[in-house]
Every structure is written in structure tokens, then in C-alpha cells.
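> Output the structure for:
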Amino acid sequence: MDAVPGDDERLRRWRLVLGADGAGSTGHALTGRDEAVDGALSALYGGGRKPEGRGGAERSGGLGASAPAVVRWLGDIRTYFPASVVQVMQRDAMDRLGLSSLLLEPEMLEAVEPDVHLVGTLLSLSRAMPETTKETARAVVRKVVEDLERRLATRTRATLTGALDRSVRAGRPRHRDIDWDRTVRANLRNYVPLPGREGAGTVIPERLVGYGRTDRSVKKDVILCVDQSGSMAASVVHAAVFGAVLASMRTLATRLVVFDTAVADLTDQLDDPVDVLFGTRLGGGTDINRALAYCQSRISRPADTVVVLISDLREGGIRDEMAERAAAMTASGVRFVTLLALSDEGAPSYDREHAAALAAIGAPAFACTPDLFPEVMAAAVEGRPLPVPDTAR
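Next up is the predicted model:
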């Protein structure tokens, strides 16, 4: 059982929460490390101080626009707080103090704690980034990508491999590929006695079960169609990682398409998700209809194709045509999946009218976490119901 903090500890905590304004109300003076922690917090959230190092020296408020001062502050918060808190404080510094432009300086990039949100910010700045900074930025992005791959790749490959084998076995095998033992077992309910031959009968196979042919080169085509508008930054990062993982599976033919008001096919870069990410262009408008038209033109095996649209559905193109195009693909046999977000950011903001229109054609739109994505893809390739989160029902 955790110990209950005493009065002094409670006052200390309140003083850190309230900042300099709480000095009088709590009557608690901060010293040593606590004073330095308070300085780091005050620099971002107010209180009239910013750190000049780890001593918490008195200054006029804010971090200013000085890269050296910000780098020192970044070093301080990494000393005093766990990585998850540091990432939140970094995001707040970008939003509250407008420090994004300082990420164009190499010393800043070397000091930050890399995470998915930072990658999104770097990608949005990539076209303004000086050459001296680009290699450092790529190193930051690669660290985040490699961390994601380590967490997600093995489970994704294992889940999809099993689903692909089952999807082949449940299909319509050629005569030489029929697994007769499984076929008989699957059709025992269709046993028919033969007239005039006591104890004899036959099984009428309504469903043929085939072997999962390991020598078959491609079982399914997958098209990831990803909205690269600014609000989708975290989803773009995860989609690039998953696209690279899926492309590494020889039984899948994976295509990655990103779009705003234009469409870019990044399939030839899927061997390196960092190249994919630096090939995107975060921000700008959205033309989902144009992107779906491009994807539709690349479909040659509708019954063996899964299209995953990752978008908040805030269409800037021809709204009615977007839904009609999705319906046409579904009618042709394509498995159409709509993800409003592919991230851990919680409930997304999205166009509810378009989400309802897609649900009406059998393509429910829902937010998906990276951990759930392998299960969603497995269900899609097998043709079974998608594991839609309860919050999306």
C-alpha cells in the first residue's frame, strides 16, 4: 500500500502545481532540485522564470527564441521528468510558445525526445529545412520508425500470415489443390445414404477446402490510401511503418498512396519508411475522391483486394462521387476499410455524414490504434467482420 504523504509533502506538491503564484498560499519555499524543476515548469507554463542551466536562475518569463536557451531547457526537463512527460512538455512548447521553427537547427533536434508527434512536426517543416539539418532530422525520424517497427512488425506479420493461409484454404481451390480430408469433414452434414446399399452413402461437398499453397506468390493485394492533411500526421507515420511491414511479406502486393489535393504513389519507397515519410507533404487540402479514383484504377483483382482509406473524411473534392466510388469498389468485390485515424491519440474529429454514408455500404468508419491494426487487416483479408471498437458502434 502506498504511503500517505505528510503535510510538508502535500504543500511541496501543491507549490509545484501552482507555480510562483502558489508561493504565498502554500507558504512552502522550494530549494535545490525542486527549485530547478519549478524553473523548468515556469519557463513553459508561466511563473516568471526560465532555466539558465540546472540552477533555476531568476529570469524574465518564457523561453524566448534563443536556441541555446531552449536546448538547455530540453536537457533540464529530460533530467527531471520521465520520457512520457517530456514528450507532452515538448508538444506544449511547440503549441504555446511557437518553437517549431527552432527545430530547423541541428542542436535543437539533438536535444529533443523523439516521438510520433515530433516526427509529424518535422515532416511539416521538411521543405523549409536547411541541408545542414536534414540528416539530423532523418536520424530523429529513423529512431521513432525503428522503435515502432520493433513493437509492431513481428505481431503484424504473424497475424497476417495466419489470416492469408486461412483465406486461401477457405476459397475455391483448383482440383489438384483440394484438401479432401478437410473437405469431407466440412461437409458431413450433407451425407446422403445411397438407395439400395445399406450402410453406404456419399457426401455432397457444398464447400471445397483447399490447401494453403505456400508456393503461391501473391494471395492478396493491399492498397493503403492515406490522407496527408495536417490533422493526420500521427496516422501518416504509423501508415508508413505498417506499409513497409506489409510490403516485406511476399504473399501481399502492397501499394501506398498518399494524398492531399494531389495524389502521390510512394510504393517504390516502401523498403524504407523514412524515405516514405520524407516523401509526404503534410498540410494542405483534401481530395479523397481523386485519391480513390487513382486507387480504383490500380485494382486488377477486386475479389482479392483490400483498400484501406485512412482519413478524417473531411472531403474538399466532389463529395457525392467519393461515396459512389467507394460503393462501386465494394460492389465489385473489393474489401473496403475506412480508418478515421491510425494512432493512439484517442477519439478523432471527422465528418460524420461521410462516415455514415460509408457504413451504409458495409464499410464502417472507425478510429484504429496501431495495436489493433493487425487484427483489422486479418479480418479484412479473411472476409470476416471487422473488430470495430465498441466506442465506434
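
> going forward, measure contacts between C-alpha atoms and count neighbours the same way
Noted.

> Check which residues of stretch 376-393 are buried.
For stretch 376-393, a neighbour-count test (16 or more other CA atoms under 10 Å) marks 376, 377, 378, 379, 380, 381, 382, 386 as buried.

> nope, stretch 142-150 is what I meant
Using 16+ other CA under 10 Å as the test for burial, stretch 142-150 gives 142, 144, 145, 148, 149.

> Checking the first one next. Helix, strand or coil?
Applying DSSP: H, G, I helix; E, B strand; the rest coil to residue 142 yields a three-state assignment of helix.

> Contact partners for the closest residue to it other than its chain neighbours?
Nearest residue to residue 142, sequence neighbours excluded (CA to CA, 6 or more residues apart in numbering): residue 274, at 6.1 Å. With contact taken as CA atoms under 8 Å, 6 or more residues apart in numbering, residue 274 is in contact with 138, 141, 142, 145, 240.

> List the contacts of the last one.
For residue 240, the set of contacting residues under the criterion of CA under 8 Å, 6+ apart consists of 270, 273, 274, 276, 277.

> Following up with a second sequence; could you model it the same way so I can compare the two?
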Amino acid sequence: MQKLPMKPDTTVEDAVVSTTREQRWRMVLGSDAEVSCGALGGTLRDMDAALSVLYEPDGPGGLKRRGGRGGSAPNIARWLGDIRKYFPSSVVQVMQRDALQRLDLKQMLLEKEMLEGVQPDVHMVANLIALSSVIPAGTKETARMVVRQVVDGLMRKLEEPLRAAISGALDRARRNRRPRHAEIDWQRTIRANLRHWQPEYRTIVPQELIGYGRKSRKPQREVVLCIDQSGSMAASVVYSSIFGAVMASLPAVSTKLVVFDTTVVDMSDQLDDPVDLLFGVQLGGGTDIHRAVSYCQGLIREPHNAILVLISDLYEGGVETKLLARARELVDAGVQFIALLALSDEGRSSYDAGLAAKLAALGVPSFACTPDAFPALMAAAIRRDDVNQWAAQQGLMTTRASA
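Prediction:
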């Protein structure tokens, strides 16, 4: 049972306690339980009606009962308003996703009035991107506002952790181990040599000097994000675009972003605005991973300083043997090649376990990653840590190499 609607001076516990056991069972079981559990009244009746529209679509109030050629937009718009009135935003998002799947309410995303009433989230953005080519001209600006709202919220949440993790990793990676006297970082040097404390002299005799990194205008790392834009990877595309935009703003990182299905599109020049980038993506279609990885290989200038992140469920529609050969070339050249089976928080992902195991055997770590863990992953890759070991420490399930 979700939270019940509350007056301003009412707590969650008060609202839940105010319902009887029979009322709660009635709302769980639906209208068929009215005989045994009794009828609902007042606010509970209105909440139940909103639930019935979605979870009893063939019932008296269900959307599927409405036939004819007339538009159902007013009914759906009213329903969107009702669920925002009676349920918290986290539940509203779940109900909206269920409506799209259970009732095929694509019309929700094609009407301006609908979009203005939607509680936006990553999944709603993915649906808007998928339908971007058919959204009416009069609705597109509203759709962009919805996407912008979600992107701005995610940027506020994810930008600073990614910046901090990458900047810290770059500072550590470029640390000068043979500094001149003016370049010595005394704080780090003292911490690194505390074990060499000499009590009789009341001083430290440093065995290792650590200096500040020598600044360079040249990017220290090349990062290529290669993103599968098949429909199943929709949430991953949203998060990847945001992370790509953040990394592109860091002078020490040269960032490229490539999306693919059976064709390959380089969107690196749109990284300054993730919303424009997302509306340039065409979700759906087949998959040719080998073609995409081959293109990305051509973007890499210094293999030993390059990180290639393939974000895909690895259902290859191209030639698998060619993909594996290309992966071996990249690894042998010194590229840090990582396969993320998903970049989302949707739970266990579906992927080609066989191909993931073959890539792992070539030295390409393969695992799913949540958006919150991605900054630490990039930091580990920049430091050239063992990414498999890092993933295991984070509790991320890595794919074992095939025999």
C-alpha cells in the first residue's frame, strides 16, 4: 500500500492508520473484492478510481472501455492530474511507465496538454526521444522543456561527483615522482614518508619525493563513449549523454561520443548541450557493434592514454568474429577497453553473456554500472587501476572469461 493523500498537518503514519484492514485489501484486490471487503468512500474511492483506470483497464473506469474514434486526451490528462494529486512523485513515475506499457498510451507523449501534466523522469525522456520524429510541431517545444527539466536535474546530481573523481584521478596520474626542489608537494611527501620518522633527530628523512604535476595544455586522457542506441538501451543513452557533456567540459580530457545501431553517428560536436544531443538520437533499429568499435578506433590518437567505453547489451547484429578481432587489436595497442552492459539503475540487465565472456577473455571487463558508480569507474580507469578488481569491490557483477 502506497502513501495515502494527506492534509498538511497529517503524517504518513496517520494517513495509513486511518484506513482499515478491509479497505487496504479492497484497494489491493480491486473492484472484484468489493463484496467481501466493502465499498470505499471519499478520498479512498477517488484513489481507487485512479488505480482502476490503469490496473483494471477493462473495468467501468478503464481507458480500454472507451471505444470510438474520438480523442481520449481529456480523460488521460485528467487521470495524470489525479495520480499527481493522490500519490507521491516516485509512485507517479511508476504508474506513468506502467500506463505506457500496459495501455500503450503513446498519445500521452504526443499532446501538449499531456506533456504539461507529466511527472518527468529518465524513462519519460527515453520515450520522448523514441517518438521525437512523430511529435507534432506544436508539441516539440513542450517536449524539449520536459527533457530539459530531467537533464538539468541529473546534471545537478551527477556533474560534481564526476568532475571531482576525474580531476582527482588526473592529479594522481600526473604526479611528478622526480621533482625539482621548487616542485615538491611537501604535504604529500611528508604523508608518504611518515614511516621514516627519526626520533633522535625529530625529523623525517624522506625516501620518496612527490611533486606537483607539470601542467600541460595537451589533454591527458582520450575518452570515447560508444553507445548502443537500440530501444533496450534507452536509459543508458540518457545517462551517457549527460556524462559525456560533463567530461567534454574538462580541458584535461578529450571526449568523443558516438551512437550506433546498424549505422554510426559521431555526436561529439553536440556535447555542449545534452538536450540537443538526445533529440539527435534515433532509438531503435538493429545493432552493428563491430562497425561502431571500428569507427571509434579511428578516433583514438594515443592508445596508451585512451579509454574506450562501449555501452551495449552486446546483442551483435554484425560479425562477432570481426568484433572480437577488433577488440584484441585495441587491447594489444594499450587502449583501456571497457564494456558496460548497461548504464542505468533499472536492476539486472539483459545481455549476451556469451559475447561478454569472450570479451572478458581478451581483457575487456564487462559489467553493468549504475549512474552513481560511473564517476568512480572513470577515476579508476584514468588511474589505470584493475577495473575488474574495482568492480568486484563495488559489488558490480563482472563477467568471467570463457574457457
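
> which of the contacts of residue 274 of the first structure does the second structure keep?
Compared against the second structure with both residues aligned by TM-score structural alignment, their matches' CA atoms under 8 Å, those retain 138, 141, 142, 145.

> got those residues as JSON lines, with distance to residue 331 of the first structure columns?
Putting these into JSON lines (distance: CA to CA, whole Å) gives the following:
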{"residue": "138", "distance to residue 331 of the first structure": "42"}
{"residue": "141", "distance to residue 331 of the first structure": "40"}
{"residue": "142", "distance to residue 331 of the first structure": "40"}
{"residue": "145", "distance to residue 331 of the first structure": "36"}
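
> coming back round to it: separation between the residue nearest to residue 142 of the first structure and residue 309 of the first structure?
21 Å (CA to CA, to the nearest Å).

> and if you look at residue 31 of the first structure?
Noted for residue 31 of the first structure: a distance of 54 Å to residue 309 of the first structure, by CA to CA.

> tell me the contacts of residue 92 of the second structure?
Residue 92 of the second structure sits next to 83, 84, 119 when contact means CA under 8 Å, 6+ apart.

> Could you rerun that using 10 Å?
Contact analysis of residue 92 of the second structure by CA atoms under 10 Å, 6 or more residues apart in numbering lists 80, 81, 82, 83, 84, 85, 86, 98, 118, 119, 120.

> Now the nearest residue to the fifth one once chain neighbours are set aside: which helix or strand?
Leaving out its chain neighbours, the residue that sits closest to residue 84 of the second structure by CA to CA, 6+ apart is residue 92, at 6.2 Å. Counting by DSSP states H and E, the element that carries residue 92 of the second structure is helix 89-102.

> mean offset of that helix relative to the first structure (after superposition)
Superposed on the first structure, helix 89-102 of the second structure shows a mean distance to its aligned partners of 0.7 Å (mean CA distance after the TM-score superposition for the first structure).

> How about that helix, which residues are buried there?
Using 16+ other CA under 10 Å as the test for burial, helix 89-102 of the second structure gives 92, 93, 95, 96, 97, 99, 100.

> Just tell me the aligned range of it in the first structure.
Under TM-score structural alignment, helix 89-102 of the second structure corresponds to residues 83-96 of the first structure.

> distance between that stretch and the chain's centre?
Averaging C-alpha positions (CA atoms, centre = their mean, to the nearest Å) puts stretch 83-96 of the first structure 19 Å from its chain's average.

> Over to stretch 314-323 of the second structure?
Distance, stretch centre to chain centre, for stretch 314-323 of the second structure: 24 Å (CA atoms, centre = their mean).

> Over to stretch 99-110 of the second structure?
For stretch 99-110 of the second structure, the distance to the chain centre is 22 Å (CA atoms, centre = their mean).

> Just to check, residue 168 of the first structure is in contact with residue 215?
No. Contact criterion CA atoms under 10 Å: residue 168 of the first structure and residue 215 do not qualify, at 11.8 Å.
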